[in-house]
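Trainee: how would this look folded up:
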Amino acid sequence: MSTSSEQMQNAARLWHEHRYAPFPAGLRRAKGGGTDVWLLDLYTAGCVVAWLNNGGTLDPENSRILQSCIEDLDQFVPEINDPAGTQYYQRLHQLALLVSRDLTGTT
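Mentor: This next block holds a predicted model:
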């Protein structure tokens, strides 16, 4: 499957928003899926940047990392009680799903 220009534009827009959003202070020591959530943010962001820089493709290792991050985000996001944290991690989750769309074969 090929990455659409609309998909790239949406991902770039979400990435821009996420990049300039402050990390939610109340979640600095939180865990999501057994991982410190700041690491979950870091790993997901790294995959998103790689995907954007490579024209909508990821190597197998980054694809595996991103899928793992999505699984952790699936579990963590519903547990967030802080509105700022919810918004921050919902955006990250949406971005991860958008980037992974072609990797999983779904649309």
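Trainee: going forward, measure contacts between C-alpha atoms and count neighbours the same way
Mentor: Noted.
Trainee: For the protein, just list every one of the strands.
Mentor: Secondary structure of the chain (DSSP state E): strands located at 31-32, 35-36.
Trainee: Quickly compare these and say which is most buried.
Mentor: Mean neighbour count, computed with mean count of other Cα atoms under 10 Å, is highest for strand 31-32 among those, reaching a mean of 18.
Trainee: Please provide the structure for the following sequence as well, for comparison with the first:
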Amino acid sequence: MIANMSESKLDLLSRLWEEHMRAPFPPRMRGREIEGEDMVLLDADIAGCVLSSLSGPLDERRHKILLVWLAAVEKVLPSIDDEGVTEYYEHLREMAAVAVELGNATAR
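Mentor: Have a look, this model is predicted:
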């Protein structure tokens, strides 16, 4: 059953990744910090971890990094005042959460 759960999470993560790759980065977030977080770096680091996760289970270091970035995106979301930008970062948060869940499922 865990294999099926991991497989469906992997399919979900693949779909979310494809959607993310089609979505343009919100221009007004370039060079911007919210709650002390660089919004470009937040996007890039989560994307890098998600891409690694699509290639196989994350190592412990990347898994911990992803948890840190997941917490960071959750911290900044309430401070974003643009609906389109909020949707972009909510999608990023969802990808990170699925990648964390996938990593947790494969570690068992």
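Trainee: The strands of the first structure: which one's closest to residue 19 of the first structure?
Mentor: Evaluated with Cα to Cα, these place strand 35-36 nearest to residue 19 of the first structure, the distance being 18.6 Å.
Trainee: Turn the strands of the first structure into CSV, including distance to residue 85 of the first structure.
Mentor: Listed next are the strands of the first structure as CSV, based on distance: least, Cα to Cα, whole Å:
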stretch, distance to residue 85 of the first structure
strand 31-32, 12
strand 35-36, 14
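Trainee: Tell me the buried residues in the helix ranked longest in the first structure?
Mentor: If you go by DSSP state H, the first structure has its longest helix at helix 83-104. Neighbour-count burial for helix 83-104 of the first structure flags 84-93, 95-100, 102-103 (criterion: 16 or more other Cα atoms under 10 Å).
Trainee: quick revisit: which among the strands of the first structure is found nearest to residue 60 of the first structure?
Mentor: Per Cα to Cα, nearest to residue 60 of the first structure of those: strand 35-36, 21.3 Å.
Trainee: Pull the distance from the closest one to the chain's centre.
Mentor: When distances are taken as Cα atoms, centre = their mean, to the nearest Å, strand 35-36 of the first structure is centred 14 Å away from the chain's centroid.
Trainee: can you tell me how far residue 72 of the second structure sits from residue 65 of the second structure?
Mentor: 11 Å (Cα to Cα, to the nearest Å).
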